[in-house]
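S.K.: Predicted model follows, preceded by the sequence.
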Amino acid sequence: MDIFSIFSLCGGLAFFLYGMNTMSNSLEKMAGGRLERTLKQMTSNPLKSLLLGAGITIAIQSSSAMTVMLVGLVNSGVMELGQTIGVIMGSNIGTTLTAWILSLTGIQSENVLVEMLKPENFSPLIALAGVILLMSSKKQRHRDIGRIMLGFAVLMYGMDLMKNAVSPLADMPEFAGILTAFRNPLVGVLVGAVFTGIIQSSAASVGILQALALTGSISYGMAIPIIMGQNIGTCVTALLSSIGVNRNARRVAAVHISFNVIGTVVCLALFYIAHGIFQFQFVDAPIDAVGVAFCHTVFNVATTAMLLPFARQLEKLATVLVRSESGTDTVAFLDPLLIRTPAVAVAECGNLAIQMGELARDNVLMAIDQLSDYQSARDSTITENEDKLDIYEDRLGGYLVEASRKGISAADGRSASKLLHSIGDFERIGDHSLNIMEAGRELHEKQLSFSDEANAELKVLTDALIEILNLTVRAFETSDCAMASTVEPLEEVIDQLIEEIRMRHINRLQRGKCTIQLGFVLNDLLTNYERISDHCSNLAICVLETEQTGLNPHAYLHDVKTGEEFTTNVQSYLTKYKLPELPAAH
């Protein structure tokens, strides 16, 4: 083995890591917000968490990404520590799939069909298909599939490079001398942990071990401790991701480390005790790539089966290892770690935008209550909520822009665009609630009151405004296009009601039934009601744009207002929200 073989080994490792990263990122992008929604459905049932953890890790082909995602979700308060334990165990099982795929490189047969199972034989065809999809397809989903194919092909090419680079080691006596050190299981565990920790990829570490196994120089006795050490080394990613987060998020990393360390110590001890009693013959036999994959799977499954019943105890151990800090924890609004999985970040922004919409609606309802039942304590609550809405808009806006830069699917891109537009409308609705609150305070402090006619008219308008707010927030939460399409007719009716109330107010002024001072207050209220309904219209169109690709808002408004359904809905709302009859003129 010469210097060029070392270069090939390093290049092969680089290709392997790049291919794994490309494939993992593209799989995450295709999965989109489903990852986050699935994880949030975790229950206290460890078995369900285990299966989901294994499934998601198989889907995104990265246990490290899975762990980082969990740290971010716990730090953001989305998940509890106990919910993550089963997922972590499941991810350890899910990550074994990569080793089985890589083990196909050791297939030897004269049968063409069997030879085609070897990744180095079929991966060039996958690479070609991936390039064709990338260059010819205009659909983002197809391009993502092309990147997955290319990532897989590059990964397998890197594996082949590493295999060829280390093949001369079989004939080197110096290499045989080095291997004698690995007969000490503790050295094997340490080497596996350190090397995996450096490259931060257990899949790559197992791949290199499989390449070395193809030389025939690695025995089962050498490989098993290294495989166990690799599981400890992969915890480095979780450890790094826990820097600068709250204590519960750091406990996620503590659970991951405890799980792998305890599993390694117990399994290693049991294996060598059993070997001392039964003298296993296979220990000194050379291991191949399939054997490495088998040992990797058996170790991870055995560790999980052993520790799954002790999930609560692992949680308590993590609590002891990461003690409570003095004072209270400050939970992050949105954890920057989630940016590493942009689809999850966008989905969580959507959940926070829903909270923002509900807060804006509730603020308007409280402000309306101030008009008839003024309470100074309610003023403080409305002001505090408005400050929260400002924070929501500022942080969500910056977070969404940052997540969009990381590369997201077309569907998540539409969702991010919808959210960026929507959070501004929700914040403006909050501003108008402040204005309504101030009108209520003015009426209270100056001991003013509207006439019975004006109050009756405002009651009808207020009912319509409350309905349009509820319709808009529900349509936004559920992405319901049918519900969103009913917002525009109601907004049209609210505009007509406001215009009619203004005309009636002028009439009352002329008859001396109202004062100029009350007129100013009423006009401010009508203006704020009108602006709120306009923002509801914008939000409804955002929902329709997200669900109906290519929708032009201006063309939609023009077309919908000339449609028969729109006219029917307007008439229905006009009947429902009919102003009281004017009193007979004297």
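M.R.: Perfect, thanks for sending it.

S.K.: From here on, just use CA atoms for contacts and neighbour counts.
M.R.: OK.

S.K.: Could you pull up the residues touching the spatially closest residue to Pro286 that is not a sequence neighbour?
M.R.: Setting aside the residues directly before and after it, Pro286 is nearest to Ser219 in space (CA to CA, 6 or more residues apart in numbering), at 4.1 Å. Contact analysis of Ser219 by CA atoms under 8 Å, 6 or more residues apart in numbering lists Ala213, Val283, Asp284, Ala285, Pro286, Ile287.

S.K.: filter those to the buried ones?
M.R.: Ala213, Pro286, Ile287 (16 or more other CA atoms under 10 Å).

S.K.: In TSV, list those residues along with distance to Val364 and secondary structure.
M.R.: Shown next, in TSV, are the buried ones among the contacts of Ser219 (distance: CA to CA, whole Å; DSSP: H, G, I helix; E, B strand; the rest coil):
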residue	distance to Val364	secondary structure
Ala213	68	helix
Pro286	73	strand
Ile287	70	coil
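
S.K.: could those go into CSV alongside distance to Ser572?
M.R.: Listed next are the buried ones among the contacts of Ser219 as CSV, based on distance: CA to CA, whole Å:
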residue, distance to Ser572
Ala213, 76
Pro286, 81
Ile287, 77
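
S.K.: Which of those residues sits closest to Asp412?
M.R.: Ala213 (42.6 Å; CA to CA).

S.K.: Contact partners for the closest one?
M.R.: Taking CA under 8 Å, 6+ apart as the test, what Ala213 contacts is Ser219, Pro286, Ile287, Asp288, Ala289, Val292.

S.K.: Mind picking the two most distant members of the residues you listed?
M.R.: Ser219 and Ala289 (11.3 Å).

S.K.: Ends of stretch 510-523, what's the gap?
M.R.: Chord length of stretch 510-523, first to last residue, is 16 Å (CA to CA, to the nearest Å).

S.K.: One more to weigh against that first structure:
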Amino acid sequence: MELLTAIDLAGSVALLLWGVHMVQTGVRRTFGPRLNVFLERMLRGRLQAFATGLGVTAVLQSSTATGLMITNMAARAHIALSASLAVMLGANVGTTLIVQVLAFDVTAVAPALILAGVVLFRKSRGAVRDSGRVFIGLGLLLLALRQFIDVLEPYAHRPELQNVLGVVGAHPLAAVLLAAGVTWMSHSSVATVMLVASFASRGAIMPATAFALVLGANIGTSINPVLESDATDAATRRLPLGNLLLRAAAAALVLPFLRPLADWVSGWEGTPQRSVADFHTMFNLALAVVALPFIDRYARLLEKMFPDPPQQATLTPGTPLYLDRSMLDNAPQIAVANATREALRLCDLLVDIMGALRESLMTADAQPALSIRRDAASMGQLGTAIRSYLVALDPEAATQDELTRAEDIRAFCTQLIHASDIAERNLLTEAQKLARQRIRLAQDLLTPVTKMIDRIHVNIDSCATILLGGDDAIARRLAAQKDVFREIEMDATNAYFERLRQTQQAAGARSDAAPSAHDPGEAQLDLLRDLKRVNSHIVAAAAYPRLAEQGALLPSRVQPPLADEGKVEVKTILEGKES
């Protein structure tokens, strides 16, 4: 029987978390990027930030979700830490409003919410369809809370539970720790507070004990964001740690005065259940009123307590800087934006590779080219990290546009890594060979090569611009660069054979008229061929996907009639060989 109860409790918690998840994904899909834009615009003052946190949490039904969104914005320096803390104060108050509503026993509307959500989800499209997820999630959340309480209520007067409640009643600190642990495990302060209110309404616990448990629930709900933050990144830990420390300090100050507070609140509130909900609201509201005027000083204190670590010498260019895995499930849009930032770093590394190649060819020195292998390895490391990160994106939490965007970024990374492989395996080898033999290309041979390298620099910039949302005109200009590179290579090839003919004519039939094994002209053609391949991957990384979306990309450069003629010609040649 106890096993079945444990399964019921675990199922209730799972249903509760899934309901909150559906509300969050529904809100994100309904509002999309507008939600982040709204947040960044509204977080300019302490009061605005407080009100924003309150409103967003009331909609998302979770202060944890609000905290994760704000934590990432603060880590990216989009908003100040003081504004982020003000948002969390508002989010804490927003959670209490949810409890206030649930204290009136609104479980009866859960079936209606689920029915409305299913109708909207199945019969509508776009934002209206996504709003159906919100209604379904709210209904599941209410049902889960009701089931959670119904499972535990029969145990309110069991001797075992009475013994535990007797201990925590005599020791308020034990009550705080117990509620903090329960809230941490259930991932919901709302469930804990509602359970406490239910026990209080049945006389299983005294009001002072109930208030101590509410303090523990407030601390417990602040623990998960700390555990989910990146322990190596001070910027992402300041906000959750600051929120936890603020709540813990406030709870420690209130703890000695629980009995007079319980007598005071119970004196003007009719039922124990309402008393618990009101104390929960008053605690967080009082904390906000006291903390908001000093929030700037508190933010500076946190920055001193958790400073940014100095740049480590072991940090390589291939180390990811922005891939926050907590965003994959909680904020897919931010996760995709983080991957985009890392993809831009691939562009920077490829620019460095081309710069090192240019310097090596200009000076006939192998030393600058040595960095090519290091940068190519960094590109491989970073590209693998980006692709693995995007593969872990939750398809349930992300919209179709976000999933498509993630696929585009993965393809973008793959193409740039192919370009770096060509640079490492071919271009680096050719540059080192020329440097070892002390061969410096003549100016007429070097000019086409440097011209290609310079154009690759420009094309990488265009590639990055398209990744960030550049228009179709940029994609067309980038795609047209393939013809430019083809012409440069063709002109260089014609010039090479023209020089070879002139050399043979001048030398007559002498045997030394043949090109040497290390002919600079052949080295130039090898460089041009590989640079053209690098550019092809750059074009394929950004221009081709954009043009394919617009239907402006032909499936083949060879026209069908020409292809048929080619087949006839090949067939004729083969028949001639057989005869």
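M.R.: Nice, I can see it. All values derive from a computational prediction rather than experimental measurement.

S.K.: quick one on the thing from earlier: can you name the two of the contacts of Ser219 of structure 1 that sit furthest apart?
M.R.: Ala213 and Val283 (13.9 Å).

S.K.: Other residues contacting stretch 501-512 of structure 1?
M.R.: Here stretch 501-512 of structure 1 has contacts from Ala454, Glu457, Cys514, Thr515, Ile516, Gly519, Asn523, using CA under 8 Å, 6+ apart.

S.K.: Now the fourth one: closest residue in space that isn't a chain neighbour?
M.R.: For Thr515 of structure 1, ignoring the flanking residues on the chain, the nearest one in space by CA to CA, 6+ apart is Leu509 at 6.5 Å.

S.K.: The one you found - how many residues pack around it?
M.R.: 15 (other CA atoms under 10 Å).

S.K.: Alignment lookup: it to structure 2.
M.R.: Residue correspondence to structure 2 (TM-score structural alignment): Leu509 of structure 1 is matched to Leu500.

S.K.: Next, that match: secondary structure please.
M.R.: For Leu500 of structure 2, the assignment made with DSSP: H, G, I helix; E, B strand; the rest coil gives helix.

S.K.: hey, where'd the helices end up in the stretch 351-500 of structure 1?
M.R.: Ranges of helices within the stretch 351-500 of structure 1 are 376-405, 410-445, 452-478, 481-484, 487-511, based on DSSP state H, counting those that start in this stretch.

S.K.: Glu28 of structure 1 touches Thr341, doesn't it?
M.R.: Yes. Judged on CA atoms under 8 Å, Glu28 of structure 1 makes contact with Thr341 at a distance of 7.0 Å.

S.K.: list the contacts for the residue most central in space within structure 2?
M.R.: The centroid of structure 2 falls nearest to Ala335 when counting by CA atoms, centre = their mean (1.4 Å). Applying CA under 8 Å, 6+ apart, we find Ala335 of structure 2 in contact with Leu323, Asp324, Arg325, Met327, Leu328, Leu390, Leu393.

S.K.: Map the last one onto structure 1.
M.R.: Which is Leu393 of structure 2. Using TM-score structural alignment, Leu393 of structure 2 lines up with Ala403 in structure 1.

S.K.: Hmm, Pro342 and its match touching each other?
M.R.: Yes. Ala403 of structure 1 is within contact range of Pro342, at 5.2 Å (criterion: CA under 8 Å).

S.K.: just checking, Leu133 of structure 1 touches Arg143?
M.R.: Yes. With contact defined as CA under 8 Å, Leu133 of structure 1 counts as touching Arg143 (5.7 Å).

S.K.: Could you pull out the helices in the stretch 151-300 of structure 2 for me?
M.R.: Under DSSP H, counting those that start in this stretch, the stretch 151-300 of structure 2 gives helices at 159-170, 172-186, 189-201, 207-220, 223-228, 234-254, 258-268, 272-291, 295-305.

S.K.: Residues contacting stretch 421-430 of structure 2, please?
M.R.: Stretch 421-430 of structure 2 is touched from outside by 353, 357, 369-370, 372-373, 376, 523, 526-527, 530-531, 533-534, with contacts defined as CA under 8 Å, 6+ apart.

S.K.: Now flag whichever of the contacts of Ala213 of structure 1 is closest to Val71 of structure 1.
M.R.: Distances from Val71 of structure 1 to those, taken by CA to CA, are shortest for Val292, at 29.7 Å.
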